[in-house]
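In: Sequence first, predicted model second:
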Amino acid sequence: MPVVRFDVMWPDATVMKCQSPSTVIRNFLHEGQLVSLPEFLKISELGLSAASERVREKYGFACSAAIDQLEIILAKATDFQGWEAAVVQVIRMD
């Protein structure tokens, strides 16, 4: 399956390099997209879960890398608890 790499800019302007094991993530995230932190977490969970499921459909097992990526995103998001109006931007997808 083709891997999709994407970079996100967190509310503190740090950039995180991420990846999805499936192009299905493009149905959820788009380059230039700017969303609230809670919405980004929701979208990331939906997109990476869908990507993991695509792997399951093709190979018979879920993709642990997609779940690991989601856990990394969720862990980083804890840095911004209490930030009002925190937003995340998808700055690159390829």
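Out: Received, thanks. Computed from a predicted model, the values in this text were never measured in an experiment. Residues are numbered from 1 along each chain as shown.
In: Please count neighbours and contacts with C-alpha atoms only from this point.
Out: Fine.
In: ranges for the helices of this structure?
Out: Applying DSSP state H to the chain gives helices spanning 37-59, 64-77.
In: quick one: buried residues of the first one?
Out: Read it as helix 37-59. Applying a neighbour-count criterion of 16 or more other C-alpha atoms under 10 Å, one finds 37, 40-41, 43-55 buried in helix 37-59.
In: Second structure follows, compare the two:
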Amino acid sequence: MPETYWTVRWPDGAEERLYSPSSVVAEIFTPGETYPVADFLARARIAMERASDRVARRYGFACSSAMAQLDAIEARIAAMDEAPGARIACLAISQ
């Protein structure tokens, strides 16, 4: 269950490195692809929940870091002044 980081570009042009305790993000996001904001959020929720579940299966407790990353993503998106057609780019995924 390798820790994985992925870099995204938000609609405002800012880039951010995000964290996952599992490589599951590589199953859900593709480097070089852009996603409508709602689709990105849905994928992020799935990725972080699956990552936390993998940690729980292995160690017996959910991953608070995965859930904290999801909270940060949700907060960032909630604070955005979303323009119609706004997209979030997945720039890179690394372990």
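Out: Looks like it arrived, so ask away. This one's a predicted model, so the numbers in the text were calculated from it and none came from an experiment.
In: picking up where we left off before, reformat the helices of structure 1 as TSV; add distance to residue 11 of structure 1.
Out: Formatted as TSV, those follow (distance: least, C-alpha to C-alpha, whole Å):
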stretch	distance to residue 11 of structure 1
helix 37-59	8
helix 64-77	9
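In: Residue 93 of structure 1 is nearest to which of the ones you listed?
Out: helix 37-59 (13.7 Å; C-alpha to C-alpha).
In: That closest one vs structure 2, average distance?
Out: With mean C-alpha distance after the TM-score superposition for structure 1, helix 37-59 of structure 1 departs from structure 2 by a mean of 0.3 Å once superposed.
In: Farthest from the middle of structure 1: give me that residue.
Out: Taking C-alpha atoms, centre = their mean, the residue of structure 1 most remote from its mean C-alpha position is residue 60, at 22.6 Å.
In: which residue in structure 2 lines up with it?
Out: Aligned counterpart of residue 60 of structure 1 in structure 2: residue 60 (TM-score structural alignment).
In: By residue count, which strand of structure 2 is the longest?
Out: Scanning structure 2 for the strand with the most residues, using DSSP state E, yields strand 87-94.
In: packing partners for that one?
Out: The contact analysis (3 or more C-alpha pairs under 8 Å, 6 or more residues apart in numbering; DSSP states H and E) places strand 87-94 of structure 2 against strand 4-9, strand 34-36, helix 37-59.
In: Adding distance to residue 25 of structure 2, write the ones you listed out as CSV.
Out: Listed next are these as CSV, based on distance: least, C-alpha to C-alpha, whole Å:
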stretch, distance to residue 25 of structure 2
strand 4-9, 8
strand 34-36, 14
helix 37-59, 5
